[in-house]
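Using only what follows, build the 3D model:
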Amino acid sequence: KVAKAVEKALDADGSNIGLNNKEAAGQEVPHVHIHIIPRKEGDGGSAIQSIIQQNPKTDNLDDLKEKIKSCF
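So this is what the prediction gives:
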């Protein structure tokens, strides 16, 4: 709802929604907050995936899934 309102108010074509969790991910303040970045077609920005310089390997996704599940 909030992102839609931001897009409408700013006449944006879309938005990126992000959360920086811990210092290694860019978190600068010690509380949870969500970034809503309004976007316009051709604004020169990139997709959120562009922060990763190398795509993860996909040959072990089942193993990774199980490893993540075991951490809950």
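
only C-alpha atoms for contact and neighbour calcs from this point on.
Fine.

where do the helices sit along this protein?
Assigned by DSSP state H, the chain shows helices spanning 2-9, 61-69.

what's the first one packed up against?
With contacts defined as 3 or more Cα pairs under 8 Å, 6 or more residues apart in numbering; DSSP states H and E, the packing partners of helix 2-9 are strand 14-18, strand 35-39.

Reformat those as TSV; add distance to Ser46 and mean neighbour count.
Shown next, in TSV, are the helices and strands packed on helix 2-9 (distance: least, Cα to Cα, whole Å; neighbours: other Cα atoms under 10 Å):
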stretch	distance to Ser46	mean neighbour count
strand 14-18	9	14
strand 35-39	10	16
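
For Ala24, which of the ones you listed is the nearest?
Of all the helices and strands packed on helix 2-9, the one in closest proximity to Ala24, counting by Cα to Cα, is strand 14-18 (14.6 Å).

Now show me the structure for the sequence below, then we'll compare the two:
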Amino acid sequence: MDGINGNCIFCRIIQKDIPYAIIYENDKFLAFMDKYPINHGHTLIVPKQHYSNILEMPFEIVGEMYSLVPRLAKAITSVIESDGFNINQNNGKSANQIVPHVHVHIVPRYSAEKVKGQWPTRKIAKMQELQDLAQKITASLAHNYE
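I've put the predicted structure just below:
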């Protein structure tokens, strides 16, 4: 596939070189569960074309990527019964971008959380747990959007 960076972890996931819990895929984007979730259901949306940051992306591709956010967030929040969600997208190390491949975070949030200006601590999720949740979200997407 053109535009793939073989050293990029997200490009390797896109190429299916690394097993992952995918919830959505089309010809331009892939959405999968974050292995280091802030909260249960934390999902990443990535363009299949490698872009280091959002400023490298054509405007219409940025728009297409963000148009997926409400659709995926609705399925995620309904399956895990969260009270809300954050949408986050970082660009550059100074903005806390850890993987230099554009990605949008959908982070479910709960009213019971006591957030004092910081995110909850990330965890390491088990792949089977992520895949089980991904199946439920994928089923919700198929049921609500076909």
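
Give me the TM-score for these two chains.
For this chain pair, the superposition-based TM-score is 0.59 by TM-score structural alignment, normalised by the length of the first structure; 48 aligned residues with a Cα RMSD of 1.6 Å.

ok so, going back, for the helices of the first structure, which one sits closest to Val29 of the first structure?
For Val29 of the first structure, the closest of the helices of the first structure is helix 2-9, at 21.2 Å, according to Cα to Cα.

Which among the helices and strands packed on helix 2-9 of the first structure is found nearest to Glu28 of the first structure?
Of all those, strand 35-39 comes closest under Cα to Cα, at 12.5 Å.

could you dump the helices of the first structure to TSV with mean neighbour count and distance to Val32 of the first structure?
Below are the helices of the first structure laid out as TSV (neighbours: other Cα atoms under 10 Å; distance: least, Cα to Cα, whole Å):
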stretch	mean neighbour count	distance to Val32 of the first structure
helix 2-9	13	16
helix 61-69	10	22
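
Tabulate those helices in TSV, adding columns for distance to Pro38 of the first structure.
Output for the helices of the first structure, formatted as TSV (distance: least, Cα to Cα, whole Å):
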stretch	distance to Pro38 of the first structure
helix 2-9	6
helix 61-69	32
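
ok so, going back, reformat the helices and strands packed on helix 2-9 of the first structure as a markdown table; add distance to Ile68 of the first structure.
Shown next, in a markdown table, are these (distance: least, Cα to Cα, whole Å):
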| stretch | distance to Ile68 of the first structure |
| --- | --- |
| strand 14-18 | 21 |
| strand 35-39 | 25 |
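
between these, which gets nearest to Lys67 of the first structure?
Proximity to Lys67 of the first structure, assessed across those by Cα to Cα, is greatest for strand 14-18 (24.1 Å).

Which part of the second structure matches the closest one?
Aligned using TM-score structural alignment, strand 14-18 of the first structure spans residues 84-88 in the second structure.

With stretch 35-42 of the first structure instead?
Stretch 35-42 of the first structure lines up with residues 105-112 of the second structure when matched by TM-score structural alignment.
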